[in-house]
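Participant: here you go, sequence then predicted model.
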Amino acid sequence: MDFRTDIFSLEAPSSKKFDLVGVKMPTNIDVYFRAKQKEIIDQYAAARIFMHETETDDWKHWFNEVEDKTANDAFKFIFTSYFYESALMYYNIVVDLSWVLCYISAEFACTQKGNRVDFSGMKSIEDAAELLRSAENNVTAPTAESNPFGYLKMMNPNFSPAIDIIISFWDQFSSTPIRRKYNFCKHKGKPAYSEIEKLRGGRLMGFYVEKRSTGEKSQIASDIRDVQFQFSLKEGIEELYKFDDEFLFPYIRDLLNELERVIQPSPMV
């Protein structure tokens, strides 16, 4: 599976040269931004690893093939569904982490142990890490009533373009099949895939009821497949591939670039 975009181009520069005289010392915000940047890229890489696995031909690595072709095909689809669902989860984690990235970059104070603590400046390792953990708990979906982005746009307008990037993306993404499938897997159950169900054969029996007034018959649910959330595994994978290159990558790239422009993190981080 060949992606047109390189997620590692989103990383901070790996080699840096700077003059110690007059160089900007790293602040909490600089360290927080670089930390979340790395975490996003790491999770993005995991998503692509599992996407590549959906095309694997190294099946002996996953299961021992048997003589029954139908059984082998079923095993391949089942393992492919695991890879697909893992990629689906990681892609959505990247989206959720983008909110955290922006919030900890734009926030200037956070309530910690009942006190309002300033984000600016430099703190000890213990205090900086504890403050970040507190701030991470404040992040919600961009359009949630409790989301702090509206307040931050007003109090810290330099970050308005970055927040607008997030809100625009979320408005387009939140109701897409990809997000709905992710929410289903996370909160409600496991999908049934049409490719796997075709190999399992038909139902044992069917039950019908007839309306006396109209003579219309309707079938009664008697098989678990009648009520499971079902879609094509192949189409789901193709949907994710297109989402990655055409939608997610430009979003993360633009958000990182905009935050980098505003924060101008110290080259020492």
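Facilitator: Received it, and whenever you're ready, just let me know what you need. Numbers count the residues shown, from 1 in each chain.
Participant: CA atoms for contacts and neighbours, from now on please.
Facilitator: Noted.
Participant: quick one: secondary structure of the spatially closest residue to residue 136 that is not a sequence neighbour?
Facilitator: Distance criterion CA to CA, 6 or more residues apart in numbering; nearest residue to residue 136, sequence neighbours excluded, is residue 100 at 6.4 Å. Classification of residue 100 using DSSP: H, G, I helix; E, B strand; the rest coil returns helix.
Participant: count of residues packed around residue 100?
Facilitator: Other residues lying near residue 100 total 22 when counted by other CA atoms under 10 Å.
Participant: distance of it from residue 106?
Facilitator: Distance check for residue 100 against residue 106: by CA to CA, to the nearest Å, it reads 10 Å.
Participant: repeat for residue 46
Facilitator: 27 Å.
Participant: more neighbours: which of these two?
Facilitator: Between residue 46 and residue 106, counting by other CA under 10 Å, residue 106 is the more crowded of the two (26 against 17).
Participant: wait, doesn't the more buried one sit right on residue 152?
Facilitator: Yes - applying CA atoms under 8 Å as the test, residue 106 and residue 152 come out as touching, 6.8 Å apart.
Participant: which residues of this structure fall in strands?
Facilitator: For the chain, the strands defined by DSSP state E cover 109-112, 115-118, 192-193, 207-210, 217-220, 230-231.
Participant: which of the ones you listed sits most buried?
Facilitator: Of all the strands of the chain, strand 192-193 has the most neighbours on average by mean count of other CA atoms under 10 Å, namely a mean of 18.
Participant: take a look at this one as well, against the first:
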Amino acid sequence: MEFINDIFTLQKPSKVKFELIGTKLPSSNDLFFRSKQEELIEQYSAARIFMHETETDDWNHWFNPVDDERAEKAFHLIFRSHFYETALFYYNAVVDISWALCYVAIEFACNKKGTRVNISGMKTIEEAAELLRSAERNVTSPTAEENPFEYLKMMCPEFTSAIDQIVGFWNQFAASNIRKRYNFCKHKGRPAYSEIEKLKPGKVMGVYVENKSSGEKTQIASDISDVKYEFSLEEAICELQEFDDNILFPYIASLIKTIEDILDPSPMVF
């Protein structure tokens, strides 16, 4: 599987030269932003690992070969579905982390043990870690009623463009198949894949009722396959790759650049 973008171009510069005199000292916001940037890229990388695995031809380390061609095909598809769902989870994690990426770059205070505490400036290791955990707890869906982004736009209008990018992306993404399938797998169950269902034995029986006046017959649900949330595994994998190439990567790349331009993080953050 070939992707058109290199996710490691999203990383902070690996080598930086700066003069100690006159260089901006790192603030907590700089540190928190770079931390979330690294975590986002790690999750993005994991998503691609499992997307690549959907095309593996090295099956020996996943299960023992069987003589039954139909059974072996079913095993291939079942494992591919697990790889797909794992990638699906990681891609959605990237989306969610993008909210935290922006929030911790903007937020100047958070609740620590019930008290409003300023998070700007430089902090001790213990205090910085605790403040970041506190800030992370405030991150919610961009359109949730309790979301702080609108408040932050008023307090820090220079970050309006970054917040608008997040909200605009979310408005398009929230109702997509990719988010819907992620939420189904996370909260409701496991989908059925049409390629796998075709390999299963047919229904034991079918139950029908007949309309006496019209003579039309209606089939009644009598098998668990009748109520499964079903879609094509192959099409879903292709859709996820298309999402990565043309939607997610451009969004993340643009968001990171926008925040970097506004925040101007200290080059001393490694």
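Facilitator: Arrived safely. These numbers were taken from a predicted model, which means no experiment stands behind them.
Participant: TM-score of the superposition?
Facilitator: Here the superposed chains carry a TM-score of 0.98, computed using TM-score structural alignment, normalised by the length of the first structure; 269 aligned residues with a CA RMSD of 0.8 Å.
Participant: which residue is nearest the centroid of the second structure?
Facilitator: Taking CA atoms, centre = their mean, the centroid of the second structure lies closest to residue 92, which sits 1.7 Å from it.
Participant: for it, what are its contacts?
Facilitator: Residue 92 of the second structure sits next to 179, 182 when contact means CA atoms under 8 Å, 6 or more residues apart in numbering.
Participant: now do the same for it: its match in the first structure.
Facilitator: Aligning on TM-score structural alignment places residue 92 of the second structure opposite residue 92 in the first structure.
Participant: how about residue 135 of the second structure: what's its closest non-neighbour residue?
Facilitator: residue 110 is the one closest to residue 135 of the second structure (CA to CA, 6+ apart), at 5.8 Å.
Participant: correction: residue 12 of the first structure
Facilitator: That would be residue 34: by CA to CA, 6+ apart, it lies 7.4 Å from residue 12 of the first structure.
Participant: and if you look at residue 7 of the first structure?
Facilitator: That would be residue 41: by CA to CA, 6+ apart, it lies 6.8 Å from residue 7 of the first structure.
Participant: surely the one you found and residue 8 touch.
Facilitator: Yes - applying CA under 8 Å, one finds residue 41 of the first structure in contact with residue 8, separated by 7.1 Å.
Participant: ok, these two, which is more surrounded?
Facilitator: More neighbours surround residue 41 than the other of residue 41 of the first structure and residue 8, with 18 against 12 (other CA under 10 Å).
Participant: let me see the contact set for the more buried one.
Facilitator: Counting by CA under 8 Å, 6+ apart, residue 41 of the first structure has contacts 7-8, 10-11, 94.
Participant: now residue 148 of the first structure
Facilitator: So residue 148 of the first structure contacts 103, 138-139 (CA under 8 Å, 6+ apart).
Participant: what's the answer for residue 255 of the first structure, then?
Facilitator: 162, 165-166.
Participant: ok, residue 109 of the second structure next?
Facilitator: 116-120.
Participant: could you pull out the buried residues of stretch 191-204 of the second structure?
Facilitator: Using 16 or more other CA atoms under 10 Å as the test for burial, stretch 191-204 of the second structure gives 191-193, 195-196.
Participant: nearest to residue 212 of the second structure, of those?
Facilitator: Among these, residue 192 lies closest to residue 212 of the second structure (CA to CA), at 34.6 Å.
Participant: tell me, how many residues neighbour the residue nearest to residue 12 of the first structure?
Facilitator: Per other CA under 10 Å, the neighbour tally for residue 34 of the first structure reads 20.
Participant: got it, and residue 157 of the second structure?
Facilitator: Residues within reach of residue 157 of the second structure, counting by other CA under 10 Å, total 12.
Participant: let's have the buried residues of stretch 191-204 of the second structure in TSV, adding distance to residue 208 of the second structure.
Facilitator: Formatted as TSV, these follow (distance: CA to CA, whole Å):
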residue	distance to residue 208 of the second structure
191	25
192	23
193	25
195	26
196	26
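Participant: in a markdown table: the contacts of residue 148 of the first structure, plus neighbour count and distance to residue 56 of the first structure.
Facilitator: Below are those laid out as a markdown table (neighbours: other CA atoms under 10 Å; distance: CA to CA, whole Å):
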| residue | neighbour count | distance to residue 56 of the first structure |
| --- | --- | --- |
| 103 | 24 | 38 |
| 138 | 15 | 40 |
| 139 | 21 | 37 |
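Participant: so which of these is the closest to residue 61 of the first structure?
Facilitator: Among the contacts of residue 148 of the first structure, and counting by CA to CA, the member closest to residue 61 of the first structure is residue 139, at 39.8 Å.
Participant: just to revisit the earlier point, what's the closest of the buried residues of stretch 191-204 of the second structure to residue 134 of the second structure?
Facilitator: For those, the minimum distance to residue 134 of the second structure (CA to CA) is 35.4 Å, reached by residue 191.
Participant: could you check how far that closest one is from residue 27 of the second structure?
Facilitator: Taken as CA to CA, the span from residue 191 of the second structure to residue 27 of the second structure is 45 Å.
Participant: who touches stretch 61-68 of the second structure?
Facilitator: So stretch 61-68 of the second structure is contacted by residue 72 (CA under 8 Å, 6+ apart).
Participant: helices along the first structure, start to end?
Facilitator: Secondary structure of the first structure by DSSP state H: the helices cover 28-53, 69-106, 125-136, 149-155, 160-173, 177-187, 194-199, 233-243, 249-263.
Participant: quick one: which of the ones you listed is nearest residue 225 of the first structure?
Facilitator: Closest among the helices of the first structure, once you apply CA to CA, is helix 194-199, at 8.3 Å.
Participant: distance to residue 224 of the second structure added to the contacts of residue 109 of the second structure, as CSV?
Facilitator: Shown next, in CSV, are the contacts of residue 109 of the second structure (distance: CA to CA, whole Å):
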residue, distance to residue 224 of the second structure
116, 52
117, 54
118, 55
119, 53
120, 56
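Participant: report the two of the residues you listed separated the most.
Facilitator: The most widely separated members of the contacts of residue 109 of the second structure, counting by CA to CA, are 116 and 120 (12.4 Å).
Participant: sorry, back to before: distance to residue 212 of the first structure for the helices of the first structure - can I get that in CSV?
Facilitator: Output for the helices of the first structure, formatted as CSV (distance: least, CA to CA, whole Å):
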stretch, distance to residue 212 of the first structure
helix 28-53, 52
helix 69-106, 43
helix 125-136, 60
helix 149-155, 58
helix 160-173, 46
helix 177-187, 38
helix 194-199, 34
helix 233-243, 41
helix 249-263, 57
